[in-house]
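1. got a predicted model here, sequence first, then my questions.
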Amino acid sequence: MSLEAMIELALALVAFLTAVVFHEYAHGRVAYLLGDPTARDARRLTLNPLAHIDPFGTVLLPLLLAVLRFAFNMGVPIVGYAKPVPVNPLYFRHPYQGMMLVALAGPAINLLLAGVGVGLWHGVGASLPGLLSFFVFYFVVINILLAVFNLIPVPPLDGSRVLLYLLPQGGKRLFLMLEPFGFVIVFLLLYAGVLQHLLMPIVSWVETILGRFG
């Protein structure tokens, strides 16, 4: 791997870490605003990355995907996850609704951060140095990828909490039975290339958007 590729890999991982930390912080903050102090009491209501790192989801998985992308030129999305912020729905007046709002907070903050990145690119994109330009691009891409990825309605992703709120009571019971198999389903989707076909067009779309603003 060339020095340039290693630097790009490091910048992409920094962008990823920033995105997942804000994602989990948003979950905890909205839960706290709805009356749940669990994240605060667990000292997870913080932007300190060390509080949110999951050894596999925050380090190994995105590192592996980044190496495949930058060292082997494979068209794989850089996705992963942080250690989930603890939430206790019993504190919410309406538990299913509360969990839906908490779940949506993560993708929402990622889309907001992506918007900030697009705004920065729109303002000074043409004058950004090469590496900083690369970082802003991947900051936008990764935040949008995380938002879309987490809205997939498969446990334990955020979209599953939204779907759970929308399902009738009988459907809720059946859906909850899938939770123990959620990670297996996600990895099967990744292995089968379904997630790649869903997420990789987003990279091209962001290139088009930033190209118009550049």
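-> Here it is on my side, so go on.

2. contacts and neighbour counts: CA atoms only from here.
-> Noted.

3. what about the strands in the protein?
-> Remark: no strands are assigned in the chain by DSSP state E.

4. any idea how far Pro129 is from Val194?
-> 35 Å (C-alpha to C-alpha, to the nearest Å).

5. and if you look at Val102?
-> Distance from Val102 to Pro129, by C-alpha to C-alpha: 37 Å.

6. so the two - more neighbours on which side?
-> Using other C-alpha atoms under 10 Å, the more surrounded residue of Val102 and Pro129 is Val102, with 26 against 10.

7. in contact with that one, which residues?
-> 26-28, 30-31 (C-alpha atoms under 8 Å, 6 or more residues apart in numbering).

8. again with Pro107
-> 23, 146-148, 150-151, 158.

9. okay, and which of those residues map to helices?
-> Members of these lying in helices (criterion: DSSP state H): 23, 146-148, 150, 158.

10. just among these, which is most surrounded?
-> His23 (31 neighbours).

11. name the nearest residue to that residue, sequence neighbours excluded.
-> Gly106 (4.3 Å; C-alpha to C-alpha, 6 or more residues apart in numbering).

12. okay, now that neighbour: neighbour count?
-> Gly106: 26 neighbours (other C-alpha under 10 Å).

13. touching, it and Glu24? I think so.
-> Yes. Taking C-alpha atoms under 8 Å as the definition, Gly106 is a contact partner of Glu24 at 6.3 Å.

14. and the gap between Tyr25 and Ile202?
-> Counting by C-alpha to C-alpha - Tyr25 and Ile202 are separated by 24 Å.

15. what about these two, which has more around it?
-> Between Tyr25 and Ile202, Tyr25 has the larger neighbour count (other C-alpha under 10 Å), namely 25 against 17.

16. quick one: the more buried one and Asn48 touch, right?
-> No. If you go by C-alpha under 8 Å, Tyr25 and Asn48 don't touch, sitting 9.4 Å apart.

17. which residues sit in contact with the most centrally placed residue in the chain?
-> The centroid of the chain falls nearest to Leu146 when counting by C-alpha atoms, centre = their mean (2.9 Å). Contacts for Leu146 (C-alpha under 8 Å, 6+ apart) come out as 19-20, 79-80, 107, 110.

18. try this one side by side with the last:
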Amino acid sequence: MTTALTRPGDRRISPVFVGILAVTAVTGWATWTGFAEQPGLAVFLFVTAAWIVSLCLHEYAHARTALHSGDISVGAKGYLTLNPLKYTHALLSIILPVIFVIMGGIGLPGGAVFIEHGRIRGRWRHSLISAAGPLTNVLFAVVCTAPFWLDALHGVPHHFRFALAFLALLQVTAAILNFLPVPGLDGYGVIEPWLPHSVKRQVEPFAPFGLLLVFALLWLGPVNGVFFDFVDAVLRGLGINEFETYCGYNLFRFWQDPNELCSISP
């Protein structure tokens, strides 16, 4: 098996990731119980830590799929340890996505792990490697929204409910943005193996700017409105309304004046 060609240490979960999981668990408990004096701070730490966990899993999915597709170099690079510090673009993969969440409540897709595509044979495998990351965000969104579409919110504290709603919004936006067929994003990576070589050669110089272009377009009012209308439609289909995501974002930005309406049910 391909995994047999990697050292056991290459697949050992990093203490850094375990620490992030611990922060997620503790702050999730604080959000649920109301233990923190300032609930917004607990929500901020819980959502941020859970978001970083999802980013790590996103990159891990790319690397693990690449490993089983023939690129055994991902083990030596540390990608299988879930350590965010091992990513080739820690700034793009972790720091910028967190900043953009704080700035605008957008689950911006991060950078990608470095895959040695020359080791991989078959266009379907290349496409699957690119799709694995955003599919992880889709799975994460399903988990976050499960209490809503299963109608299992009885007894769930409002602050925790709103935090889950906002976290689900981040996962949905990340999945949608990642699946856009824009150079530099995973969506383009899915279709790239099937494009003529001449087209790929012409598009390649624009890959580093694809993410920046998408982010710039989202700042335009009409584009932003259409995008979030679609996101809200997806979330409504998963049982989450705009009130819940708004309150989650409002609590997340705890340094602003809290909205007292978010302390009660809509």
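-> Cool, got the structure. This is a predicted model, so every value here is computed, not measured.

19. quick check, nearest of the ones in helices among the contacts of Pro107 of the first structure to Leu90 of the first structure?
-> Asp158 (18.3 Å; C-alpha to C-alpha).

20. tell me the counterpart of the closest one in the second structure.
-> Here Asp158 of the first structure is matched to Asp186 in the second structure, going by TM-score structural alignment.

21. now its match: how far from Val172 of the second structure?
-> Counting by C-alpha to C-alpha, the gap from Asp186 of the second structure to Val172 of the second structure is 15 Å.

22. same deal with Leu211 of the second structure?
-> For Leu211 of the second structure relative to Val172 of the second structure (C-alpha to C-alpha), the value is 17 Å.

23. who's more crowded, those two?
-> Using other C-alpha under 10 Å as the criterion, Leu211 of the second structure and Val172 rank with Val172 on top: 25 against 22.

24. in contact with the residue nearest to that one when sequence neighbours are not counted, which residues?
-> Leaving aside its chain neighbours, Val172 of the second structure sits nearest to Ala141 (6.2 Å; criterion: C-alpha to C-alpha, 6+ apart). Neighbouring residues of Ala141 of the second structure by C-alpha under 8 Å, 6+ apart: 167-169, 171-172.

25. the residues you listed in helices, which ones?
-> Those of the contacts of Ala141 of the second structure lying in helices (DSSP H): 167-169, 171-172.

26. dump those residues into a markdown table; add distance to Ala50 of the second structure as well.
-> Below are those laid out as a markdown table (distance: C-alpha to C-alpha, whole Å):
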| residue | distance to Ala50 of the second structure |
| --- | --- |
| Leu167 | 8 |
| Ala168 | 11 |
| Leu169 | 13 |
| Gln171 | 10 |
| Val172 | 14 |
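
27. give me the buried entries from those.
-> 167-169, 171-172 (16 or more other C-alpha atoms under 10 Å).

28. and the aligned residue in the second structure for Gly28 of the first structure, how many residues sit next to it?
-> Per TM-score structural alignment, the equivalent position to Gly28 of the first structure in the second structure is Ala63. Ala63 of the second structure has 30 neighbours, counted by other C-alpha under 10 Å.

29. name all residues that make contact with Ala63 of the second structure.
-> 74, 79-80, 113, 115, 129.

30. now do 7 Å
-> Neighbouring residues of Ala63 of the second structure by C-alpha atoms under 7 Å, 6 or more residues apart in numbering: 74, 79-80, 113.

31. please apply the same query to Phe206 of the second structure.
-> Neighbouring residues of Phe206 of the second structure by C-alpha under 7 Å, 6+ apart: Pro183.

32. what does it correspond to in the first structure?
-> Phe206 of the second structure maps onto Leu178 in the first structure, by TM-score structural alignment.

33. quick check: that match vs Leu198 of the first structure, distance?
-> 22 Å.

34. residues near Met177 of the first structure, how many?
-> 10.

35. just Arg43 of the first structure next, same as before
-> Residues near Arg43 of the first structure, counting by other C-alpha under 10 Å: 12.

36. swap in Val136 of the first structure?
-> 23.

37. check Gly110 of the second structure too.
-> 25.

38. got a list of what it touches?
-> 92-94, 97.

39. if you set the cut-off to 8 Å instead, what comes out?
-> Contacts for Gly110 of the second structure (C-alpha under 8 Å, 6+ apart) come out as 55, 92-94, 96-97.

40. which outside residues touch stretch 97-105 of the second structure?
-> 48, 51-52, 106-110, 170, 249, 253.

41. same thing but 6 Å
-> Contact with stretch 97-105 of the second structure is made by 107-108, as judged by C-alpha atoms under 6 Å, 6 or more residues apart in numbering.

42. buried ones in that stretch?
-> So stretch 97-105 of the second structure, judged by 16+ other C-alpha under 10 Å, has buried residues 97-98, 101-102, 105.
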